[in-house]
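Asker: A predicted structure for the sequence below; I have some questions about it.
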Amino acid sequence: MPSLEHESLAMLFHNRPSLAADILHNALKVDIPDYRRARVESGDLTEWNPAEFRADAVVVFEAAAPVLAVVVEIQLRRDKGKRWSWPVYLAGLRARTRCPAILLVICADASVGDWCAEPIDLGHPGWTLTPLVLKPEAVPVVTDAQEAARAPELTVLSTVTHGAAYDRVRMFHALLSALAALEDTDRAALYFDIVLRALPGTPATELEAMMNSDTSPYKSDLARRSKAEGKVESILTVLEVRGIPIPSEARERIMACTDVAEAQAWLERAVIVRTVDALFD
């Protein structure tokens, strides 16, 4: 069964398919054809669809038609079976998309990455598959806040990989900046949890302290929005328990609140008001 770390890394590519292009072009120096959009495809790569022929993620880059297909595999340990299934992945995807297909393997361990990068001889003369492997040392170190905000998934991957390094404070600031810029607060909280679980004890404690610090410039963005959401839920619960009708327009206004002070004021009024309109007075 795939581990939490395995599923978390795979999810980054599902949430942002163009992450595959970032890694291939910037980290592995692979030329990527011009494309208009990147989309995630089904990971089922054979007609009969046995479990061992399901890729972790499949990304297709399109112009007027597919121009490149990428099989993304998260490999945390050696698995001899992959040396038989990876060629099947590529052949099946190439036949389905009618375009060139690439195998990209993400490894959190350098020795596993060395093993994954070994050429696979398919037996037919001249037919050898050499996987493209992203090993830890090739993962970009993201420490710039603006760069992090443009590519939050790459920033998460960077922090998970290098977050125990000596310059982790700069990485943590970049990460928190990227998470604060995300409009989807649920995704931001999920990414923060992924990084926190992946880091060893001391770096994880430092990141959590940085996030919760009263002087943190990011608390007012990510953490505050999270707190406001908690108060919003309490407001709705109080009104519903008291039997006060909540029209859809009022409910939307309450749920859209991201200001902790305002949400707190509404929560205090929710205990005494007789109508939801009075909540906003």
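Answerer: Noted; the coordinates are in hand. Given the structure is predicted, the values throughout are model-derived calculations rather than measurements.

Asker: okay, CA-based contacts and neighbour counts for the rest of this
Answerer: Will do.

Asker: next helix or strand past the helix or strand hosting Ser111?
Answerer: Under the criterion of DSSP states H and E, Ser111 resides in helix 110-116. As assigned by DSSP H and E, the chain's next helix or strand after helix 110-116 is strand 120-121.

Asker: for whatever helix or strand comes next after that following strand, packing partners?
Answerer: Heading C-terminal from strand 120-121, the first helix or strand you meet, by DSSP H and E, is strand 128-129. Here strand 128-129 touches strand 120-121, going by 3 or more CA pairs under 8 Å, 6 or more residues apart in numbering; DSSP states H and E.

Asker: related to what we said a few turns ago, how about the helix holding Ser111, which residues are buried there?
Answerer: Across helix 110-116, burial judged by 16 or more other CA atoms under 10 Å covers Ala110, Val112, Gly113, Cys116.

Asker: how about the secondary structure of Leu72?
Answerer: No Leu there; residue 72 is Val. Using DSSP: H, G, I helix; E, B strand; the rest coil, the structure places Val72 in strand.

Asker: which parts of the longest helix along the chain are buried?
Answerer: Longest helix in the chain, counting residues (DSSP state H): helix 224-241. Going by neighbour count (16+ other CA under 10 Å), the buried part of helix 224-241 is 224-229, 231-232, 234-236, 238-239.

Asker: which one of those residues sits closest to Ala149?
Answerer: Arg225 (17.1 Å; CA to CA).

Asker: that closest one touches Ala263, doesn't it?
Answerer: No. Counting by CA atoms under 8 Å, Arg225 does not reach Ala263; the two are 10.5 Å apart.

Asker: touching the helix holding Ser111 from outside, list them.
Answerer: Helix 110-116 is contacted by residues 75-78, 105-107, 131, 133-137 when judged by CA atoms under 8 Å, 6 or more residues apart in numbering.

Asker: quick one: buried ones out of those residues?
Answerer: Gln75, Leu76, Val105, Ile106, Cys107, Pro131, Val133, Leu134, Lys135, Pro136.

Asker: re earlier: make a markdown table out of the buried residues of helix 224-241 and add distance to Pro87.
Answerer: Listed next are the buried residues of helix 224-241 as a markdown table, based on distance: CA to CA, whole Å:
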| residue | distance to Pro87 |
| --- | --- |
| Arg224 | 48 |
| Arg225 | 46 |
| Ser226 | 44 |
| Lys227 | 48 |
| Ala228 | 49 |
| Glu229 | 47 |
| Lys231 | 52 |
| Val232 | 51 |
| Ser234 | 53 |
| Ile235 | 55 |
| Leu236 | 54 |
| Val238 | 58 |
| Leu239 | 59 |
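
Asker: this is the other structure I want to compare:
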Amino acid sequence: MHTMPSQTHQNLVLLFRRHPHLAFELAREANLQLSPSHEQIYEVSSEAEDPSRIEAPLRSDVVIAGTNAGEPVDAIVVEIQLEQDEAKAWALLFYIASVWRELGCHTWAMLFSPRHAVLVWAQTRLYPRRPELAPLVITPDLIPPITTLEHALSNMARAVLSVVLHGQGPDAVACACATIQAIIQLAPPDIERYLQLVQTSISQDDMQEVRDQVPTQVREHLSEWELESSLYRNGLDKGLEQGLEQGREQGLEQGLEQGRQQGLEQARGVLHETLLQLLQARDIEPDDSTVARIRACTLLDQLQAWIVRAGTVSALDDLFE
């Protein structure tokens, strides 16, 4: 059964697409026998026709080509792998052969995974009897922790990958602090996608420590992004959608109004719980009167403002100022 790619998978694919030089940098550092230099490095089509199933073309995640004198001389098929998949053994060979045939140049496969077990599997068990066929696996030693803002600013894409690979280790907080500041300072078009990769790669406790360490301006920007991310936005949209759907099913103006009100009520409930959970996550335990005040508030804008402020205050008394 075909499953939809996860958000993390799609965001990692996007990272390599937006930064095609990164694949070639990593390949050179891993001593792949590439041409000495390339005049241009860019993404090419990743779709390949399966001769046995012409009606169902296969598609790899990303294909990056390097050219000289206008002609491709090297290509790298980049695969993002979140789970062990035995079918990947023949698929990778098929991708390499298809790209090689299409571009007429030497082609290699590169595999990246945020999961250590998958990296080990790809290195040792994907081709147990033919290890020479194994793809270049991007292991943590190929991307050491990037823990300074200067380094993260010089190569933001690599900094994001360093958090993904080292987010459960001793350098998690330092990596995340440097990378988040670089992302916000550089403000790339896909800023929210990169922030998602960083946040989901470290624990909640480490993320709280990151919030405490970054400058106030970065913390405020991060809080605004978190407000617009899945917990708030998905909950708000879901509440409104469910309420309006109830109204549409009734097919009456009264039903629509009732549905709208129900949707708003559900949205308020989401914001109430979001604010209380955020305070607790930051070790700011709300007392009974504070809980009552929050739950009594019906203004979405006010609740949103409190949530943003909750990401920066250090004491409960500062929340309602």
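Answerer: Looks like it came in fine. These figures come from a predicted structure and were not determined experimentally.

Asker: about what we covered before: possible to save the buried residues of helix 110-116 of structure 1 as JSON lines with distance to Arg98 of structure 1?
Answerer: Shown next, in JSON lines, are the buried residues of helix 110-116 of structure 1 (distance: CA to CA, whole Å):
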{"residue": "Ala110", "distance to Arg98 of structure 1": "33"}
{"residue": "Val112", "distance to Arg98 of structure 1": "31"}
{"residue": "Gly113", "distance to Arg98 of structure 1": "29"}
{"residue": "Cys116", "distance to Arg98 of structure 1": "26"}
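
Asker: and of those residues, the nearest to Leu196 of structure 1?
Answerer: Ala110 (21.4 Å).

Asker: residue in structure 2 matching the closest one?
Answerer: Here Ala110 of structure 1 is matched to His116 in structure 2, going by TM-score structural alignment.

Asker: distance check, Ser158 of structure 1 against Leu12 of structure 1.
Answerer: To Leu12 of structure 1, Ser158 of structure 1 is 12 Å away according to CA to CA, to the nearest Å.

Asker: tell me where the stretch 51-200 of structure 1 has helices.
Answerer: Secondary structure of the stretch 51-200 of structure 1, counting by DSSP state H, counting those that start in this stretch: helices at 82-97, 110-116, 145-150, 152-162, 168-181, 185-198.

Asker: which one of those lies closest to Ser8 of structure 1?
Answerer: helix 185-198 (6.7 Å).

Asker: what sits against Lys219 of structure 1?
Answerer: Met211, Asn212, Ser213.

Asker: before we move on, the earlier item: widest-spaced pair of the contacts of helix 110-116 of structure 1?
Answerer: Arg78 and Glu137 (18.4 Å).

Asker: name the nearest of the buried residues of helix 110-116 of structure 1 relative to Pro50 of structure 1.
Answerer: Closest to Pro50 of structure 1, out of all of the buried residues of helix 110-116 of structure 1 and judged by CA to CA, is Cys116, at 22.2 Å.

Asker: look up how far His173 of structure 1 lies from that closest one.
Answerer: Computed as CA to CA, the Cys116 of structure 1 to His173 of structure 1 distance reads 33 Å.

Asker: repeat for Leu103 of structure 1
Answerer: 32 Å.

Asker: which of these two has more residues huddled nearby?
Answerer: Set Leu103 of structure 1 next to His173 and count neighbours by other CA atoms under 10 Å: His173 wins out with 22 against 19.

Asker: now check structure 2 for the residue matching the more buried one.
Answerer: Matched to structure 2 by TM-score structural alignment, His173 of structure 1 sits across from Cys177.

Asker: repeat for Ile194 of structure 1
Answerer: The pairwise alignment with structure 2 assigns Ile194 of structure 1 to Leu197, based on TM-score structural alignment.

Asker: what about that match, neighbour count?
Answerer: Using other CA under 10 Å as the criterion, the residues surrounding Leu197 of structure 2 number 21.

Asker: that one contacts Gln10, correct?
Answerer: No. In this structure Leu197 of structure 2 lies outside contact range of Gln10 using CA under 8 Å: 10.1 Å.

Asker: okay, the angle between the longest helix of structure 1 and helix 185-198?
Answerer: Angle, helix 224-241 of structure 1 to helix 185-198, by axes from the mean of the first three to the mean of the last three CA atoms, to 10 degrees: 120 degrees.

Asker: next, the angle from helix 224-241 of structure 1 to helix 168-181.
Answerer: Using the same axes, to 10 degrees, helix 224-241 of structure 1 lies at 40 degrees relative to helix 168-181.

Asker: residues in contact with Gln146 of structure 1?
Answerer: Going by CA under 8 Å, 6+ apart, Gln146 of structure 1 touches Ala174, Ala178.

Asker: quick one: it from Leu175 of structure 1, how far?
Answerer: 10 Å.

Asker: same deal with Glu262 of structure 1?
Answerer: From Glu262 of structure 1 over to Leu175 of structure 1 the distance is 28 Å, taken as CA to CA.

Asker: these two: which has the busier surroundings?
Answerer: Neighbour totals were compared for Glu262 of structure 1 and Leu175, and Leu175 leads with 31 against 15 (other CA under 10 Å).

Asker: pretty sure that one contacts Asp144?
Answerer: No. Leu175 of structure 1 is not in contact with Asp144 according to CA under 8 Å; the separation is 9.0 Å.

Asker: got a list of what Cys99 of structure 1 touches?
Answerer: Going by CA under 8 Å, 6+ apart, Cys99 of structure 1 touches Pro66, Val67, Leu68, Ala69.

Asker: switch the cut-off to 6 Å
Answerer: Val67, Leu68 (CA atoms under 6 Å, 6 or more residues apart in numbering).

Asker: just give me the match in structure 2 for Arg98 of structure 1.
Answerer: Arg98 of structure 1 maps onto Gly104 in structure 2 when the alignment is built from TM-score structural alignment.

Asker: how near is its match to Arg28 of structure 2?
Answerer: To Arg28 of structure 2, Gly104 of structure 2 is 21 Å away according to CA to CA.

Asker: what does Glu253 of structure 2 correspond to in structure 1?
Answerer: Counting by TM-score structural alignment, Glu253 of structure 2 has no partner.

Asker: now name the helix or strand holding the residue nearest to Glu253 of structure 2 when sequence neighbours are not counted.
Answerer: Spatial nearest neighbour of Glu253 of structure 2, excluding adjacent residues (CA to CA, 6 or more residues apart in numbering): Gly247 at 7.9 Å. Using DSSP H and E, Gly247 of structure 2 sits in helix 235-250.

Asker: many thanks, I have nothing further to ask.
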